[in-house]
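# from the sequence below, what's the structure:
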Amino acid sequence: MRQAVIALGSNLGDRAELLRAAVADLNATEGVEVVAASPVVVTHPVGGPEGQPDYLNAVVRISTTLGPFELLAVCQEIETAHDRIRDVRWGPRTLDLDIIEFGGLSMDEPTLTLPHPRAADRAFVLVPWAMMDPEARLNGQPVRALAEQAEDLQGISPRSYPLLTDAAAQGPAE
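Purely as a prediction, here's the structure:
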């Protein structure tokens, strides 16, 4: 099984419930087990149209037997199931799932770049990741140190929305 890190975000609808549902959907996927989840943070939008609502963001670590492209397809299916519409780059969305890191793999393909090419600059990914795993590293650098240097650090505030329900925390049903 490989370990992967997935960032989750939502700024439309019942944001906390959408994040919880996405984690449950990941955990219900054959070959995927959510093994850790960060606290949820509230963040100002980075890029995209003016006037967007704030995001709720979080990070999960999974163990998976899936390959990176299979996992990408799962993430996109979950987004679509929760009414994600892709019409404006960095626009508002019900749900966004990004693979940040996948078992130390490095790749640059048209549909998937690993590690995620902008993760090292984004506090909305780095802060919850460091909260979940203080020893985490991205591109050989400590995630905590990268978070402290991120330009969007001031727009982040932690919240206490649990992502893992009791059922999700127990793993998939046998």
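# only C-alpha atoms for contact and neighbour calcs from this point on.
OK.
# compute the first-to-last residue distance for stretch 26-37.
Its first and final residues considered, stretch 26-37 spans 12 Å by C-alpha to C-alpha, to the nearest Å.
# and if you look at stretch 96-113?
Stretch 96-113 stretches 16 Å from its first residue to its last (C-alpha to C-alpha).
# do the same with stretch 113-127
End-to-end distance of stretch 113-127: 21 Å, with C-alpha to C-alpha as the criterion.
# now do stretch 78-96
Stretch 78-96: ends 9 Å apart by C-alpha to C-alpha.
# secondary structure class of residue 59, three-state.
strand (DSSP: H, G, I helix; E, B strand; the rest coil).
# residue 18 against residue 10, yeah?
Yes. Assessed by C-alpha atoms under 8 Å, residue 18 is found in contact with residue 10 at 7.2 Å.
# ok, residue 166 - how many residues close by?
If you count neighbours by other C-alpha atoms under 10 Å, residue 166 ends up with 8.
# to clarify, my last question referred to residue 108.
The number of residues packed around residue 108, counting by other C-alpha under 10 Å, is 11.
# following up with a second sequence; could you model it the same way so I can compare the two?
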Amino acid sequence: MEYFRKVTGLETGNVYKISIGEHRTFTDTAAHFQVARSSLIKVLLELGVCQKEYDAVIREYRYRLHPDAAKKGLGYRIMGPKGPFDVLSPTAIEWIREELQDLLKSTSISPETTHALSKLQLFDAQYRERMNLEGRVRWLFYHFPDLNRTEVAKALCVSRAIVQRYIKIQQDQLRRAHQAKAQALS
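The predicted structure follows:
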């Protein structure tokens, strides 16, 4: 969502709205980068952009933008009508974009999965638009069917259940295609 700052002109007294850029919530930022929200939170914690705070209204802990990060201009801590929420500034989103892949790759992944992911990146770089998450999962398991599903899920920053769902869809489509081909030949 685009945020504006109201500024009063000193000479005329007119109020002007100045755009301060497209800000995103943690969930929107995770969707933008096509990673799970929990993975994005881990990256934000590593970068010192967010912290865990107790919310007395809902009586639970929640992840909020760190006050120091808000002072540095990396986002805003907003009290909305339905409770507090935080947004990340374009500066923070760009910083996360630069650091996200390095921090996610630092997890322990087997050499086979790393090799498959590098092949996926080479394949994906040949096209103007990146494949979506489902396309990446399906490509990996079509070309590398023996990969560990948990490691692939960790490398792509999604849950194992999502990887499993996309693999099942792919297997069902391949099975139906083979059946249709066999019926056409007979």
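# TM-score for the pair, please.
Overlay of the two chains. TM-score (TM-score structural alignment, normalised by the length of structure 1): 0.24; 66 aligned residues with a C-alpha RMSD of 4.7 Å.
# residues contacting residue 108 of structure 1?
residue 114 (C-alpha atoms under 8 Å, 6 or more residues apart in numbering).
# from residue 167 of structure 1, how far out is it?
36 Å.
# my read: residue 113 of structure 1 touches residue 107, true?
Yes. Assessed by C-alpha under 8 Å, residue 113 of structure 1 is found in contact with residue 107 at 5.4 Å.
# so those two - more neighbours on which side?
Legend: neighbour count by other C-alpha under 10 Å for residue 113 of structure 1 and residue 107, higher for residue 113 (17 against 13).
# all helices for structure 1, in order.
Ranges of helices in structure 1, per DSSP state H, are 15-27, 68-81, 123-132, 143-149, 166-169.
# which among these is found nearest to residue 102 of structure 1?
Smallest distance to residue 102 of structure 1 across those (C-alpha to C-alpha): 6.9 Å, for helix 68-81.
# list the buried residues for that closest one?
Neighbour-count burial for helix 68-81 of structure 1, counted by 16 or more other C-alpha atoms under 10 Å, picks out 68, 71, 72, 74, 75, 76, 78, 79.
# got the angle for that helix vs helix 15-27?
140 degrees (axes from the mean of the first three to the mean of the last three C-alpha atoms, to 10 degrees).
# tell me the helices and strands packed up against helix 68-81 of structure 1.
In terms of contacts (3 or more C-alpha pairs under 8 Å, 6 or more residues apart in numbering; DSSP states H and E), helix 68-81 of structure 1 is packed against helix 15-27, strand 96-102.
# that one versus strand 96-102: what angle between them?
Using the same axes, to 10 degrees: helix 68-81 of structure 1 against strand 96-102 is 160 degrees.
# settle this for me: residue 63 of structure 1 is touching residue 6, isn't it.
No. If you go by C-alpha under 8 Å, residue 63 of structure 1 and residue 6 don't touch, sitting 11.0 Å apart.
# of those two, who's got more company?
Applying other C-alpha under 10 Å to residue 63 of structure 1 and residue 6 shows that residue 6 carries more neighbours, namely 25 against 19.
# residues touching that one, list them.
59, 60, 61, 62, 97, 98, 99, 100, 101.
# so which of these comes closest to residue 156 of structure 1?
The closest of those to residue 156 of structure 1 turns out to be residue 59 (C-alpha to C-alpha; 14.1 Å).
# who's the closest spatial neighbour of that closest one, skipping the chain neighbours?
Spatially, and ignoring its direct neighbours in sequence, residue 59 of structure 1 is nearest to residue 7 (4.4 Å; C-alpha to C-alpha, 6 or more residues apart in numbering).
# number of nearby residues for that neighbour?
Neighbour count for residue 7 of structure 1, taken as other C-alpha under 10 Å: 23.
# check contacts around it.
Contacts here follow C-alpha under 8 Å, 6+ apart; on that basis residue 7 of structure 1 touches 57, 58, 59, 60, 96, 97, 98, 99, 100, 125.
# and the residues you listed, which are buried?
57, 58, 59, 60, 96, 97, 98, 99, 100, 125.
# how far away is the last one from residue 10 of structure 1?
Here residue 125 of structure 1 is placed at a distance of 13 Å from residue 10 of structure 1 (C-alpha to C-alpha).
# then the fourth one?
When C-alpha to C-alpha is applied, the distance between residue 60 of structure 1 and residue 10 of structure 1 equals 14 Å.
# repeat that for residue 157 of structure 1.
On the measure of C-alpha to C-alpha, residue 157 of structure 1 and residue 10 of structure 1 end up 15 Å apart.
# look at these two and report which has more neighbours.
When residue 157 of structure 1 is set against residue 10 and neighbours are counted by other C-alpha under 10 Å, the residue ahead is residue 10, at 25 against 14.
# residue 36 of structure 1 versus the more buried one, what's the distance?
19 Å.
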